[in-house]
Structure formats: C-alpha cells, structure tokens
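1. Quick one: sequence and predicted model below, then my questions.
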Amino acid sequence: MSVHFAPGARTAWHSHAVGQTLYVTEGVALTQERGGEVVTVHPGQAVTCGPGVEHWHGAHPDHLMTHLSIWEAPEPGSDVAESTWLEHVADDGAGR
C-alpha cells in the first residue's frame, strides 16, 4: 500500500501482529521504535519493524513523504488483527 504524508504528519504509536517494512519512495521520513532513537529515512531506503514492536512513522516537518507499507502475511486461517493503535506521539517527536 502506498501512503502519502504531508510535512510533519505522523501516525500514532502502533504495532502490527506481523512484521511491517516501510520503503520510502519520496520525501524524508522519520520513524521511531518505542525506547529508541528517531531515525531519518530517505528515498530508496527501507526500515523494518518486527511483529508486536511499538513504533510510529511520518514525514519530516520540512518535507512531504510517501512510503510503501508492506506487511508479512499472517498464518492461513489466523484471526490476527492488522494493527494495534496506541497513544499519539508527543509534538516534540520524541515520544519515548
């Protein structure tokens, strides 16, 4: 799925029952795993979050951003929810 973010837009903290890979196609992305550092991702780069890892992602405040969001397939017949949404990221972007 291709997702477009306006400058400074971001998701809330969330996790996926299965892994997720984000491949940035334009702009500049920011992402952070809970307890980790904010990471900058540029076009042509990808970042992967493992199953159940709480994280957020969005556009740098000065740049729009588009990424392809790729999920691992759940086991056939699994009743696994796609995402679990949590609290919003602090406005300073350092939502530790």
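-> That came in fine, so what should we check first?

2. Every contact and neighbour count from this point should use C-alpha atoms.
-> Fine.

3. Nearest to the middle of the protein, which residue? Look it up for me.
-> With distances taken as CA atoms, centre = their mean, the chain has H57 as the residue nearest its mean C-alpha position (3.6 Å).

4. wait, isn't it in contact with L30?
-> Yes: with contact taken as CA atoms under 8 Å, H57 and L30 are classed as touching, separated by 5.6 Å.

5. want to compare, so here's the second one:
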Amino acid sequence: MHLTPSTPTAKGPADRFTGDVYLNMISAPAEPAYMVAALVRFTPGARTNCHSHARGQVLHITDGVGLVGARDGHVVRVTAGNTVTCPPGEDHWHGAADTTLMAHLALTVGDRTGDGTTWLEPVTDEPYNAALAAHH
C-alpha cells in the first residue's frame, strides 16, 4: 500500500482547452498498470479540444452537467453519476454545459511513453452551441 498526497490544482493549458479548466492528477502512467487518472473541473462553457486516446478513455461525471461529443457529431448530455466510454482512437471532446460547472474523473491507460493522448484542434463555438441546442 502507498499513500499519495494530494496534488496541487493546475489550470488546463490553453492549447488543449477552451475556457477555464482545472486538473488534479490522481495517477500518472507508471508500472505496472500505467493507469492515468485525473479529476477535471470545467467552468460553464469550457471544453477540451478534440482528441483521442490510443487505449480509449472512461469519463465518470462527478458533478454538474456537460456534453461529450464525437467527431461524427454524436453528442450525449451527461450528469453526475453517468459514465461514458470512448473507444480507442475515437476523436472526441468533453466539457461543461453553458450554465453550470461539470467535473469528471478521466481514466485512461498509458504506457512507458506517456498517456496515449493525441491532442487535436479546438472545438469552436459553432459545433459546441449546436450540441447545446440539441441537448437542452
């Protein structure tokens, strides 16, 4: 057994997020499991860039209301207690709704080279607002 102290909250980098996003790392990729876990908090309207994960990603919503969308336009509205599984290699994004915070646990499996995330372009206001309108 090993107790890991809490990590400082870090602001999500502007080249990966639109709006204000805050992260607390829980687990970085390391032997033997290479589990990557973080608590991610989104302010209203904040969202990730489009991205994918080599081994997929699980998002467990802990608070608020948000959206998770795939490049093909499929979007789901999420609330506390929901879990979304994004398959390996699927381009997707996630973030808060426009009027409420959203927080989730982001869980992925990395490897010796990192967390397996490929970061892509920002999700602009047009597709984000369309997703909001379709899921209010």
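-> All right, it came through fine. Just so it is clear, the structure is predicted and the values come from calculations on it, not from any experiment.

6. what TM-score comes out when they're superposed?
-> Counting by TM-score structural alignment, normalised by the length of structure 1, the TM-score of this superposition works out to 0.86. Behind it: 92 aligned residues with a CA RMSD of 1.8 Å.

7. just to revisit the earlier point, any figure for the gap between the residue nearest to the centre of structure 1 and Q32 of structure 1?
-> Distance of H57 of structure 1 to Q32 of structure 1, computed by CA to CA, to the nearest Å: 7 Å.

8. Mind listing what's buried along stretch 66-86 of structure 1?
-> 66-67, 71 (16 or more other CA atoms under 10 Å).

9. Next, format those residues as CSV and append distance to M1 of structure 1 and secondary structure.
-> Output for the buried residues of stretch 66-86 of structure 1, formatted as CSV (distance: CA to CA, whole Å; DSSP: H, G, I helix; E, B strand; the rest coil):
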residue, distance to M1 of structure 1, secondary structure
T66, 10, strand
H67, 8, strand
W71, 9, strand
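
10. what's the closest of those to Y23 of structure 1?
-> H67 (5.3 Å; CA to CA).

11. The closest one matches what in structure 2?
-> Taking TM-score structural alignment, the alignment pairs H67 of structure 1 with H104 from structure 2.

12. Let me see the contact set for the closest residue to that match other than its chain neighbours.
-> Counting by CA to CA, 6 or more residues apart in numbering, H104 of structure 2 lies nearest to I61, which is 4.1 Å off, once chain neighbours are set aside. With contact taken as CA atoms under 8 Å, 6 or more residues apart in numbering, I61 of structure 2 is in contact with 78-83, 102-105.
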